[in-house]
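> here's my sequence, what's the structure:
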Amino acid sequence: MLIDTDLTGLPVLVVGPPGLTTSVVRRHERAGAVVTLASGPGDVTQEVCNRVRLAVLVGPAAGWASVRDALAGRCPVVDAPVPAAPRGRVVLVGAGPGGLDLLTLAGVRALAEADVVLTDRLAEVGDVARLAPGAEVVDVGKRPGHHAVPQGEIERIMVERARAGLTVVRLKGGDPYVFGRGGEEVEAAVEAGLPVTVVPGISSAVGVPGSAGIPVTHRGVSHVVTVVSGHVPLEEEQAQALVALGGTVVVLMGMHNLVPLTTALARAGLAADTPAAVVERGFTPDQRSIVGTLTTLPDLAVRGGASSPSVIVVGEVVRRSAVWARRVGADADGIAMDGVA
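Okay, here's the model as predicted:
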């Protein structure tokens, strides 16, 4: 349970036998209190009593008469029941496409309650330690082609910590269920008999194009959007199906396969002059967009030095980025139109 009152800087005394006070201390520290811990009546000295402004007596400590007498008239005294036996749980939190402002309130709350946070390189929400005070933060970050911590090991750590009675938050970029392997992690928690919940996040598939003024759907332009993983090139049948479906194609994690991806779509019959864009490093100060056509985009991306993380958008909706660039009082936000406006 969270303490919603801001206790920043408040000197708090927590009194109770060893092993019973951990969660109470954590809750108060996360609310900003400066906590002094007393494991027995002998620890509640006159010096301690003089400096505290709130005392919390946990479990059996509520019956320690000498402690109550020492605190009488000095500060409010609150009795806290013995915490229930801890039961671990797993919470998957979508961090959104970048920046604390795009993390949901539910995500912020989950982090505040976390004992352990497993985070990756795309979960860029700033100071995780500040959002999850007192929690163990484990970097399990992955880069394209390099998984420092294999997925199986991530799931092992997650289950192990939760089985020890801890609240484990798996913080993931974007949304856990959009190419985030969230389904596998939920499965691992369920198979281990652990409670698990999922806090959705804004997917980069929608958020990043939108930040560059590209709506993935637009009335009269596209009523279909398909999100594709770019880890591997498109099979011929897949490319043909995408072209036949029409609308917008959004590719995540596809920069290293940009040439084969666009080539496959062209061979499947998508017009060479179909607008296409790369939106790089979305929602960071270095965000920029490179806009061209299906056939010119790969060369433009190479010349521009574009790299991951980037979102690739193919379809007529890319022309909407010209509207974004023409906003009153706004600059072009780094958008190179390459004749597509």
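> please make it C-alpha for all contacts and neighbour counts, starting now.
Noted.
> please, where are all the helices along the stretch 101-250 of the chain?
Remark: helices assigned in the stretch 101-250 of the chain by DSSP state H, counting those that start in this stretch are 105-112, 128-131, 151-163, 182-191, 204-211, 236-245.
> Serialize those to CSV and add fields for mean neighbour count.
Output for the helices of the stretch 101-250 of the chain, formatted as CSV (neighbours: other CA atoms under 10 Å):
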stretch, mean neighbour count
helix 105-112, 18
helix 128-131, 16
helix 151-163, 18
helix 182-191, 17
helix 204-211, 22
helix 236-245, 15
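> mind checking the ones you listed for the one nearest to Leu294?
Comparison of these against Leu294 by CA to CA identifies helix 236-245 as nearest, at 12.4 Å.
> show me what the closest one is in contact with.
With contact meaning CA atoms under 8 Å, 6 or more residues apart in numbering, helix 236-245 is reached by 224, 226, 249, 264-265, 268-270.
> filter those residues down to the buried ones, ChimeraX style.
The command below creates a ChimeraX selection of those among these that count as buried (16 or more other CA atoms under 10 Å):
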select :249,264,265,268,270
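> for the helices of the stretch 101-250 of the chain, give me a markdown table that also has distance to Val58.
Output for the helices of the stretch 101-250 of the chain, formatted as a markdown table (distance: least, CA to CA, whole Å):
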| stretch | distance to Val58 |
| --- | --- |
| helix 105-112 | 22 |
| helix 128-131 | 26 |
| helix 151-163 | 24 |
| helix 182-191 | 32 |
| helix 204-211 | 45 |
| helix 236-245 | 62 |
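> one more to line up against the first:
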Amino acid sequence: MATQSDKHYLAGLDLAGRRVVVVGAGPVAQRRLPRLIGAGAAVEVVAPAATPAVEALADAGEITWHRREYRAGDLDGAWYAVAATSDDAVNAAVGEEAERDRVFCVRSDDAAQGTAVTPAVAEHDGLLLGVLAGGKPRRSAGVRDGLLEALQSGVVDEHAEPPAPGVALIGGGPGAPDLITVRGRRLLAKADVVLTDHLAPRELLEELGSHVEVVDVSKIPYGRAANQSVINEHLIEAARAGKFVVRLKGGDPYVFGRGFEELLACAEAGVPVTVVPGVTSAFSAPAMAEVPVTHRGVAHEVVVVSGHVAPDDERSLVDWPALAQLSGTLVLLMAVQRIEAFAEVLIKHGRPADTPVAVVQEASTESQQSVHTTLAQAAEDVRNADVKPPAVVVIGPVAGLKH
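Got it, this is the predicted structure:
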């Protein structure tokens, strides 16, 4: 049989309803079967034994399993074959039969001896990607992964049409640019206008095209703040002007992010809105500092509380005496400035003064720092460490866990 060259003709085979024979039912065959099944092929496996996964496919009727050794003639009527046994001699025999019958055949043991090779494959939003690298599978897999990541992130846009005018409320996660969701990054790459703030991952803005209008609507704690009504108006006006507008936030839009206020304003104005949840800092910031907000046998509840107003403020909707009676985890957001008041009210109503506390500043970024203290000492230790917003305060036994 002729030795295969490193130059291939890449084609998409329509195997739906057509006979495909896979000789062997071990781990290699197990990897090849799902995509053949997904292509609609009439897959027949020839092997005396199979892995549990292959056996399950046969039991489910997704393949036909001939529980015996390969024999000449097994490729009769086949359109495609895969030789995937652990016996090189059997694979060679399958390849020779395939050559005689003009059936394209993949050799798992020696790709150069087959008449076809399996590309590094991935699927994305209706696209099937296949990469061949002349017999260098690691290279083809690396290129495949890079293309897939570029498509998922929106760096490569597979859609020729621009998105319809509207607004996307996107949570950017706790700070690191690679903690935004795949969907969020993809939509961000399509934006005509981006309204962002200081909590959103700023590195993501560097990836935007020069045509994208970026509007800073930062609400800096205890400093200048963009009025929410102005933000709403800007979203609506830009969308009505035919733009695709992204409101990029830190964390999650619906966790103390005023995302629903913006959705209501857009809905009232007849502007379509897409909501993309983000990784909330309430849980991810403690995780980055190796603090679990729950742990078996330690905490059975987690309560997330906004600290943007003091406990005695008439605008407060929080039942602080009730929270003090809980034994689980309290996560306070926007609480650094008033941490002394929160600690005092919790201790006053029954939370032990020695309750562990962890404060995590700018989680997932290069500026991340953590302070481990107790409820009684929290205010002093936070001041001494010069902790600044954004920071997340975790109160409860989980904050004292060590590994």
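> re the thing from before, for the contacts of helix 236-245 of structure 1, which one is nearest Ala55 of structure 1?
Thr226 (56.9 Å).
> what lines up with that closest one in structure 2?
Residue correspondence to structure 2 (TM-score structural alignment): Thr226 of structure 1 is matched to Val303.
> quick check: closest non-adjacent residue to its match.
Excluding its sequence neighbours, the residue lying closest to Val303 of structure 2 (CA to CA, 6 or more residues apart in numbering) is Leu330, at 5.0 Å.
> picking up where we left off before, and the contacts of helix 236-245 of structure 1, which is closest to Thr36 of structure 1?
Nearest to Thr36 of structure 1 among the contacts of helix 236-245 of structure 1 is Thr226, at 55.2 Å by CA to CA.
> list the contacts for the closest one?
By CA under 8 Å, 6+ apart, the neighbours of Thr226 of structure 1 are 242, 247-250.
> gap between it and Asn50 of structure 1?
65 Å (CA to CA, to the nearest Å).
> identify the residues contacting the residue most central in space within structure 1.
Residue closest to the average C-alpha location in structure 1 (CA atoms, centre = their mean): Ala95, at 2.0 Å. Ala95 of structure 1 makes contacts with 102-104, 107, 123-125, 171-175, 201-202, as judged by CA under 8 Å, 6+ apart.
> counterpart of it in structure 2?
Using TM-score structural alignment, the partner of Ala95 of structure 1 in structure 2 is Gly172.
> which of the contacts of helix 236-245 of structure 1 sits closest to Val149 of structure 1?
Closest approach between the contacts of helix 236-245 of structure 1 and Val149 of structure 1, by CA to CA: Thr226, at 29.8 Å.
> how close does that closest one get to Arg288 of structure 1?
For Thr226 of structure 1, the distance to Arg288 of structure 1 equals 23 Å [CA to CA].
> tell me the contacts of the residue nearest to Val303 of structure 2?
Neighbouring residues of Leu330 of structure 2 by CA under 8 Å, 6+ apart: 302-305, 394-396.
> which of these still touch in structure 1?
Counting by both residues aligned by TM-score structural alignment, their matches' CA atoms under 8 Å, those that remain in contact in structure 1 are 302-305, 394-396.
> and the two most separated of those?
Distances among the kept ones among the contacts of Leu330 of structure 2 were taken as CA to CA; the most separated pair is Val305 and Gly396, at 13.6 Å.
> those two: which is more packed in?
Per other CA atoms under 10 Å, whichever of Val305 of structure 2 and Gly396 has more neighbours is Gly396, with 27 against 20.
> quick one: map that one onto structure 1.
Alignment note: Gly396 of structure 2 maps to Gly315 in structure 1; criterion TM-score structural alignment.
> and the residue lying closest to its match once chain neighbours are set aside, how many residues sit next to it?
In this structure, Gly315 of structure 1 finds its nearest non-sequential neighbour in Thr248, 4.8 Å apart by CA to CA, 6+ apart. By the criterion of other CA under 10 Å, Thr248 of structure 1 has 26 neighbours.
> and Thr248 of structure 1, what is it in contact with?
Applying CA under 8 Å, 6+ apart to Thr248 of structure 1 gives the contacts 216-217, 222, 224-226, 313-317.
> and the contacts of Thr226 of structure 1, which of them are in strands?
Of the contacts of Thr226 of structure 1, the ones assigned to strands by DSSP state E are 248-250.
> would you mind measuring from the equivalent of the residue nearest to Gly315 of structure 1 over in structure 2 to Arg351 of structure 2?
Matched to structure 2 by TM-score structural alignment, Thr248 of structure 1 sits across from Thr329. Distance from Thr329 of structure 2 to Arg351 of structure 2, counting by CA to CA: 11 Å.
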